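> I'd like to go over a predicted model; first the sequence, then the structure.
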Amino acid sequence: MKELPKSRLTFKESMIESQYLATKTKEEKKQYKQLSVEDKREILKEYQSKPRKEVKFESEINKSDENLSKIYQRFSEIGVEDLFGTKKEVKELPMILKDNENIMYVTSGLYNNNTYLIVCTDLRLLFLDKGMIYGLKFHEFPFEKINSVSYKKGLLFGEIIIHHGSSSIAIGSISKNTVSRMAETIQEQISIRESSM
């Protein structure tokens, strides 16, 4: 078996580390960064071995913004695990979601070389990208406009292809742990919408 480097984390460990740190407060992140590589590995092994439903957003749930707290509470309930690089987009959700709209699943991925938050609700599919300069890029797909959904998995990442009308949109670099669940959730919502018509 290949020996792990002693002075740094491997690429795969770094990916797990980014997911782990997304669930921590500033103070916890500061303490974590002071640990040795071996200690970090132990913490990441323990984190990875947890059932995903146990990954919580305690620090975000306890914040003063009530609407944002409710969103993070929902993320915790539905077992969201990958919000890599989408904190700004999550903050926009309270303004974008309708009063009667429920989040069914969320993940992140790359589209046009930008990181997007992918949100499947019970009403529509949303892609959000909040830039520093250009503001919010927002793509909305009502389920009745989506013809089909397909996905593929690679070694570390996956891709979802949304076929709508005569065109399609592909979102890549989605965590392979979340790509199938997101595709299945979208398909479920399309089926529910079709059966209610």
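Cool, got the structure. Numbers count the residues shown, from 1 in each chain.
> going forward, measure contacts between C-alpha atoms and count neighbours the same way
Will do.
> Enumerate every residue touching the spatially closest residue to Gly154 that is not a sequence neighbour.
Spatial nearest neighbour of Gly154, excluding adjacent residues (Cα to Cα, 6 or more residues apart in numbering): Lys176 at 7.1 Å. Residues near Lys176 by Cα atoms under 8 Å, 6 or more residues apart in numbering: 153-158.
> is it possible to export those residues to TSV including distance to Asn100, neighbour count and secondary structure?
Listed next are these as TSV, based on distance: Cα to Cα, whole Å; neighbours: other Cα atoms under 10 Å; DSSP: H, G, I helix; E, B strand; the rest coil:
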residue	distance to Asn100	neighbour count	secondary structure
Lys153	33	18	strand
Gly154	36	11	coil
Leu155	38	7	coil
Leu156	35	12	coil
Phe157	32	16	strand
Gly158	31	20	strand
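> Pasting the second one now:
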Amino acid sequence: MNNMEKRKELTQKRNWSGIFELNGVKIDSFGTKKELSVLGDYLQKDEVVFALVSGVMSQSVTSNDFDFGANTWIAALTSERVLCLDHAMMSSSVDTQSIRLNRIQGVSASQGWIFGKVTIDIGARLIVIDNCEKSHVKIFADLANQLIRQKDDEAASPSVSNLSIADEISKLNDLYIKGVFTADEFSKAKAKLIDKL
């Protein structure tokens, strides 16, 4: 993924405007200044932010009782998930929705005359973030789909190093069977390879 080290650095510094700039767009904090101020508190250790988009989302079953209708949320695409935050206006409460990347089937972007929309397909339902900056939605969706594809590829294929270590152990076993190694030598060599996993 492009600029991973820079994204990691900006995330650690909570430099959200830097994330927007890295993606080639201007920061959009209209209606989401409170959400941006607490975003870092909701990230896991080593979680990296790739893109941000703010827009209107309908309330969900996890929303505060005092919230009605649709509110302005910030959605952060991270190395692990899409994290959506809605900070209450009159209190310090924050509504969150967290969708793990491996649960997302796809992310779509729609661009209208003035605003855009991001739709996150999680199979059983769609999560829609509407009234977004139209230049932000395509970047968010493209990066999300790249991350999802990367996670799928990683899950589908075992790592090369694990395969090569398994091959090495198999070769050691063949040599042991042929009598090249003693049982003790075989055990020590096998233990060294297993430690590399």
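That came in fine, so what should we check first? Only a predicted model underlies this, so the values are computations on that prediction, with no experimental measurement involved.
> Overlay the chains and give the TM-score.
Once superposed, the chains reach a TM-score of 0.61 (TM-score structural alignment, normalised by the length of structure 1), with 132 aligned residues with a Cα RMSD of 2.0 Å.
> The residue nearest to Gly154 of structure 1 -> structure 2?
Here Lys176 of structure 1 is matched to Lys134 in structure 2, going by TM-score structural alignment.
> could you measure its match against Leu10 of structure 2, distance?
Distance, Lys134 of structure 2 to Leu10 of structure 2, using Cα to Cα, to the nearest Å: 23 Å.
> Please apply the same query to Val25 of structure 2.
For Val25 of structure 2, the distance to Leu10 of structure 2 - Cα to Cα - is 15 Å.
> Looking at these two, which is more packed in?
Leu10 (19 against 15; other Cα atoms under 10 Å).
> how about the strands in structure 2?
Here structure 2 has its strands, by DSSP state E, at 49-58, 70-78, 81-87, 94-100, 106-111, 115-121, 126-133.
> could those strands go into a markdown table alongside distance to Ala191 of structure 2?
As requested, the strands of structure 2 are exported to a markdown table (distance: least, Cα to Cα, whole Å):
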| stretch | distance to Ala191 of structure 2 |
| --- | --- |
| strand 49-58 | 38 |
| strand 70-78 | 37 |
| strand 81-87 | 36 |
| strand 94-100 | 35 |
| strand 106-111 | 42 |
| strand 115-121 | 45 |
| strand 126-133 | 48 |
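> Please name whichever of those is nearest to Leu172 of structure 2.
Nearest of these to Leu172 of structure 2, taken as Cα to Cα: strand 94-100 at 40.1 Å.
> And that closest one against structure 1, how far off on average?
Compared with structure 1 after fitting, strand 94-100 of structure 2 has a mean deviation of 0.4 Å; criterion: mean Cα distance after the TM-score superposition for structure 1.
> which bit of structure 1 covers that strand?
Taking TM-score structural alignment, strand 94-100 of structure 2 hits residues 136-142 over in structure 1.
> Show me the longest helix that occurs in structure 1.
Across structure 1, the longest stretch assigned as helix under DSSP state H is helix 176-195.
> angle of that helix against strand 103-111?
120 degrees (axes from the mean of the first three to the mean of the last three Cα atoms, to 10 degrees).
> Only the buried residues of helix 176-195 of structure 1, if you could.
Buried positions in helix 176-195 of structure 1, judged by neighbour count with 16 or more other Cα atoms under 10 Å: 176-180, 182-183, 185-187, 189-190, 193.
> Please produce TSV containing the residues you listed, extended by distance to Leu68 of structure 1.
Below are the buried residues of helix 176-195 of structure 1 laid out as TSV (distance: Cα to Cα, whole Å):
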residue	distance to Leu68 of structure 1
Lys176	26
Asn177	25
Thr178	22
Val179	24
Ser180	26
Met182	21
Ala183	25
Thr185	22
Ile186	23
Gln187	27
Gln189	24
Ile190	27
Arg193	27
